[in-house]
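> return a 3D structure for these sequence lines:
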Amino acid sequence: MLNKKNIMGIIQDHKDSIEVIESELQRAHDLNLDIPEVTQAARNELSYLYDNKARYEMQAKAWGLIEEETNV
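Predicted coordinates:
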């Protein structure tokens, strides 16, 4: 269950997973090992992780756990 105590850890887990998947996709591309079905599955997982991370970050901001970014 998502709560103030675990949301930052969940956000970090999502960031870590995103980094690993992006790294593996780049590595496969560099080695010319692209398999369309696997690449699409990885991209779908990335989309899921990015969407959830954004939602969790919005919730963390609402709870005051993350400061709003200001563009000055």
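> when you work out contacts or count neighbours from here on, use the C-alpha atoms and nothing else.
Noted.
> in the chain, which spans are strands?
Defined through DSSP state E, the strands belonging to the chain form an empty list.
> where is the longest helix in it?
The single longest helix within the chain, with elements called by DSSP state H, is helix 36-62.
> measure residue 53 to residue 28 for me?
When distance is defined by C-alpha to C-alpha, to the nearest Å, residue 53 is 25 Å away from residue 28.
> one step back: now do the longest helix of the chain: which elements does it pack against?
Based on contacts counted as 3 or more C-alpha pairs under 8 Å, 6 or more residues apart in numbering; DSSP states H and E, the elements that helix 36-62 packs against are helix 7-30.
> next, the structure of the following sequence, for comparison with the previous one:
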Amino acid sequence: MEEEYSVIILSKSGDFLLKSKEQLSRKENGIEADEPYIMTEDETAHRIRAEEVFIPYSSVENIQYGKFEQETRKTA
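Purely as a prediction, here's the structure:
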């Protein structure tokens, strides 16, 4: 099933997708992403079993804003 995302965080540890800009907050040493999805090798987004992830600025490669439709798998 395709879902729409508003933010993509490209990082050395993986590519994270967020449904809204409000889920992203900048901190002193990095970015916190609330209820993130991660992009897998098969180009499918999967919800991470964590309320939030912290990504240090040294790992962030790029942040893209817009409307992105991505195939998404729901986990049980």
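> got a TM-score for the two of them?
TM-score for the superposed pair, counting by TM-score structural alignment, normalised by the length of the first structure: 0.19. Supporting figures: 31 aligned residues with a C-alpha RMSD of 4.4 Å.
> first-to-last residue distance for stretch 38-45 of the second structure?
Stretch 38-45 of the second structure has an end-to-end distance of 5 Å (criterion: C-alpha to C-alpha).
> one more: stretch 34-47 of the second structure?
11 Å.
> wait, residue 30 of the second structure sits on residue 56?
Yes - Residue 30 of the second structure is in contact with residue 56 according to C-alpha atoms under 8 Å; the separation is 4.0 Å.
> could you check which of residue 53 and residue 28 of the first structure is surrounded by more residues?
Taking residue 53 of the first structure and residue 28 together and counting by other C-alpha atoms under 10 Å, residue 53 has the greater number of neighbours (20 against 14).
> residues near the residue nearest to that one when sequence neighbours are not counted, how many?
The spatially closest residue to residue 53 of the first structure, leaving aside those adjacent along the chain, is residue 11, at 5.7 Å (C-alpha to C-alpha, 6 or more residues apart in numbering). Here the number of neighbours of residue 11 of the first structure (other C-alpha under 10 Å) works out to 20.
> show me the contacts for residue 11 of the first structure.
Contact criterion C-alpha atoms under 8 Å, 6 or more residues apart in numbering gives 53, 56-57 as the residues in contact with residue 11 of the first structure.
> all set now, cheers.
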